[in-house]
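Chemist: One predicted model, sequence on top.
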Amino acid sequence: MPASVGINLLIGLLALLVGFMMFRSLPVLARTSGPARFPLLSIVIPARNEAGRIAPLLRSLQEQHYRSFEVLVVDDQSTDETAEIARRFGATVLRNDAVQSGSGKSAACWHGAQNAKGQWLLFLDADTALADADSLTKLLGSYRQRGARGILSLQPYHTVHRFYENLSAIFNVIVIVGMNVFTIWKSRFNTAGSFGPCILCNKDDYFLSGGHHKILGAVLDDLALGQAFLDKNLPVQCMGGGGVIDFRMYPEGLKTLVEGWCKSFAVGSKSTHPIVMSMIVLWITGGFMSAAALISSIAAREPVALTLSAFLYAAYAGQTLQFARRCGNFNKGLFLIYPILFIFFAALHLYSLFRAHVLHSVKWKGRKIEV
């Protein structure tokens, strides 16, 4: 067996084992018992040009069995019919006219929170939707069981409709793993923050932390808000949203997908614990090494090397599929050629580093954001 093939096999096997330690599990909310009586809930939805995406969320809110809530859609300088659509679903529309530095999602959320009547606040991204009619009951019941303190945040389950959307698979895995709390050590590392699309907290803790007003300049508001709560010794709990909340990321096209992930990864890796980051790097490297071992063994025509490398490649494909399907309904067949997903992730990550450290800016929804 050529030495290069043996080295690739060893690194690939080590990375495969590290992968299981890196992403041990993704807990989701269980159904809670007891009566569905909770404090008045204010649902705050920041929305900028979301006319094509916000209707499923508003419809899912209308279908909830639990009804003691208000819906505040904060129109963040939209130029489409976002506000009109929100009103059709009975939501209260607040206009966020801030033009100063810091306007955007955080300013919109802060504006919504200031106008909220509820004792509990639920911040939802406009591209999310509740999975069924009991989702709110399950979410609020889980928060109450955890003492109704700090933040309970969920990463929605990613629903894929068009083929190019599968390119988000590895990004979804890394975003979740990068929160530090889904390894075999669970709570050994502090969470990197909170998941942004679905954040539930009580109003007293929110204003005590400074809320979104404290993080008005942050590119990744979700991580920054979670840290603001942690700075006040308030708990931040992160879980998977499977069975409770879904979302569809970047349905507008590949360009939007690139801009969105570029924004997220330009600064997001700074919050991941070095040990977790090392495991992520090794796991991604192993993905390339397992593919390289298979290609090298085919070229060398060595039966033993070919058998071992084929086994490793298949194991890596299976593990990558397992991790991705925890995050969304990604195409199973695509993982037979999973190195393409790793190559796209690596290329876009390098591009995000270029934008962050050379251009010092990223683009999102028509805005240039300094980083």
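Modeler: Nice, I can see it.
Chemist: For the rest of this, base every contact and every neighbour count on C-alpha atoms.
Modeler: Noted.
Chemist: Give me the helices and strands touching the helix or strand where Phe265 lies, please.
Modeler: Using DSSP states H and E, Phe265 sits within helix 254-267. Applying 3 or more C-alpha pairs under 8 Å, 6 or more residues apart in numbering; DSSP states H and E, one finds that helix 254-267 contacts helix 339-354, strand 361-364.
Chemist: The structure to be compared is supplied as follows:
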Amino acid sequence: MKPLEFFAIDSLLTEEDIAIRDTVRKYVDAKVKPNVADWYESASIPARELAKELGDLGVLGMHLDGYGCAGTSATAYGLACLELEAGDSGLRSLVSVQGSLAMFAIWKHGSEEQKQEWLPRMAAGEAIGCFGLTEADFGSNPAGMRTRARRDGSDWVLNGNKMWITNGSVADVAVVWAQTDEGIRGFVVPTDAPGFSAPEIKKKMSLRASVTSELVLENVRLPAEAVLPEVTGLSGPLSCLNEARFGIIFGALGAARDCLETAIAYAQERDIFDKPLAAFQLTQAKIADMSLELGKGMLLALHLASLKDAGTLDHRQVSLGKLNNTREAIAIARECRTILGAAGITLEYPLMRHANNLESVLTYEGTSEVHQLVIGQALTGHAAYR
């Protein structure tokens, strides 16, 4: 029996959900898992090739309606994220940033012209997007960003730097958030605009199979129609982050599941003291406890997905899901590594790769500490981080 079978997860899913999940799993098993260790070791990934394949698969912006997007349920999108991250967190990050950050920003806050220009190509994987919010000194406090856009006649001129931007160096379009005299505004920035550059960040120990970049904007001149017209203020980028965090709630469980299934298989094959490692009480206790936490996280994720589909999901509930599932996922990855011993530190097995990736997943899209304080504020009425 596999860990999630204890929880009869398939009984909670529709036939369409299962079909989408299985299609993405088949792609990850065939295309990603045989290659991802090499991508991770070399810190390179064929992002454009993968984007086109993921577009053909229909997962880019899959939870959005129209403009070439599939319009699936939140549950189906979550399950796709889970299967992608069972391959690697970097792959799920590519899809999350494309669909839930860059595409969602244009879909939710953009003009009809912006939607028509970018969304069909992004859904097909023919154009890659990135999302420029975080700055080196302003991660958990994006309201303090220093990137600024000023009016110059009918144009806008952008100056500033963004940091830790997934897809940045391979993107065709960047959604960049900047301070203006009117408040924080979003801009659709073609990456071939003069003054825009995106140097890749090297020497990472986590998310190595992912493109991470700095965005540099030096007097980037944009026409008036480049601004996202439907939102002013921090609510714009935060609405996008809420979409991405939802995918992480499921995605982190994919990494945890892959670790757990790997550890169980290894423990059954590894003999020690004349019997399988899986036959020892301590090993079984580890496996039982990890399976319990994985299943509880899955039930939480599915419940939040049902709320999202019903239109009643609160952003604080998303914080609850991300806090729990990333925290439990990294604990599972670390515990599974102990079952494999020295073998667990090699790229022959996915455990250390997943654990290293989850170090980033734990803190991006809101650190665990910030999500704790979001939940604490909801429960006590006091904003402890202000």
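Modeler: Perfect, thanks for sending it. These numbers were taken from a predicted model, which means no experiment stands behind them.
Chemist: TM-score of the superposed pair?
Modeler: The TM-score (TM-score structural alignment, normalised by the length of the first structure) is 0.31; 183 aligned residues with a C-alpha RMSD of 6.4 Å.
Chemist: Redo the helices and strands packed on helix 254-267 of the first structure as a markdown table? Include distance to Val73 of the first structure and mean neighbour count.
Modeler: What follows is these, written out as a markdown table (distance: least, C-alpha to C-alpha, whole Å; neighbours: other C-alpha atoms under 10 Å):
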| stretch | distance to Val73 of the first structure | mean neighbour count |
| --- | --- | --- |
| helix 339-354 | 31 | 17 |
| strand 361-364 | 20 | 17 |
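Chemist: can those go into JSON lines with extra columns for distance to Ile54 of the first structure?
Modeler: Below are these laid out as JSON lines (distance: least, C-alpha to C-alpha, whole Å):
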{"stretch": "helix 339-354", "distance to Ile54 of the first structure": "27"}
{"stretch": "strand 361-364", "distance to Ile54 of the first structure": "18"}
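Chemist: burial count for Leu215 of the second structure?
Modeler: Neighbourhood size, Leu215 of the second structure [other C-alpha atoms under 10 Å]: 28.
Chemist: for it, helix, strand, or coil?
Modeler: strand (DSSP: H, G, I helix; E, B strand; the rest coil).
Chemist: that older thread, buried sites along the helix holding Phe265 of the first structure?
Modeler: Of all the residues in helix 254-267 of the first structure, those buried under the rule 16 or more other C-alpha atoms under 10 Å are 256-267.
Chemist: and which of those is nearest Val281 of the first structure?
Modeler: Of all these, Phe265 has the smallest distance to Val281 of the first structure: 14.0 Å, by C-alpha to C-alpha.
Chemist: how near is the closest one to Trp364 of the first structure?
Modeler: Distance, Phe265 of the first structure to Trp364 of the first structure, using C-alpha to C-alpha, to the nearest Å: 13 Å.
Chemist: tell me the helices in the stretch 201-350 of the second structure, going along the chain?
Modeler: In the stretch 201-350 of the second structure, the helices defined using DSSP state H, counting those that start in this stretch lie at 235-269, 281-310, 315-340.
Chemist: Output the contacting helices and strands for the shortest one.
Modeler: To tie it back to what came earlier, the one meant is helix 315-340 of the second structure. Checking 3+ C-alpha pairs under 8 Å, 6+ apart, helix 315-340 of the second structure ends up next to helix 235-269, helix 281-310, helix 351-363, helix 368-380.
Chemist: Which of those sits closest to Leu215 of the second structure?
Modeler: For these, the distance to Leu215 of the second structure is smallest for helix 235-269, at 16.6 Å, taking C-alpha to C-alpha.
Chemist: Between helix 281-310 and the closest one, find me the angle.
Modeler: 150 degrees (axes from the mean of the first three to the mean of the last three C-alpha atoms, to 10 degrees).
Chemist: In helix 235-269 of the second structure, which residues are buried?
Modeler: Across helix 235-269 of the second structure, burial judged by 16+ other C-alpha under 10 Å covers 236-264, 266-267.
Chemist: cool, stretch 9-22 of the first structure as well?
Modeler: Using 16+ other C-alpha under 10 Å as the test for burial, stretch 9-22 of the first structure gives 9-13, 15-16, 18-22.
Chemist: Of those, which belong to helices?
Modeler: 9-13, 15-16, 18-22 (DSSP state H).
Chemist: Which one of these is nearest to Asp204 of the first structure?
Modeler: Met22 (34.8 Å).
Chemist: Isn't the closest one up against Met277?
Modeler: No. Taking contacts as C-alpha atoms under 8 Å, Met22 of the first structure lies outside contact range of Met277: 9.2 Å.
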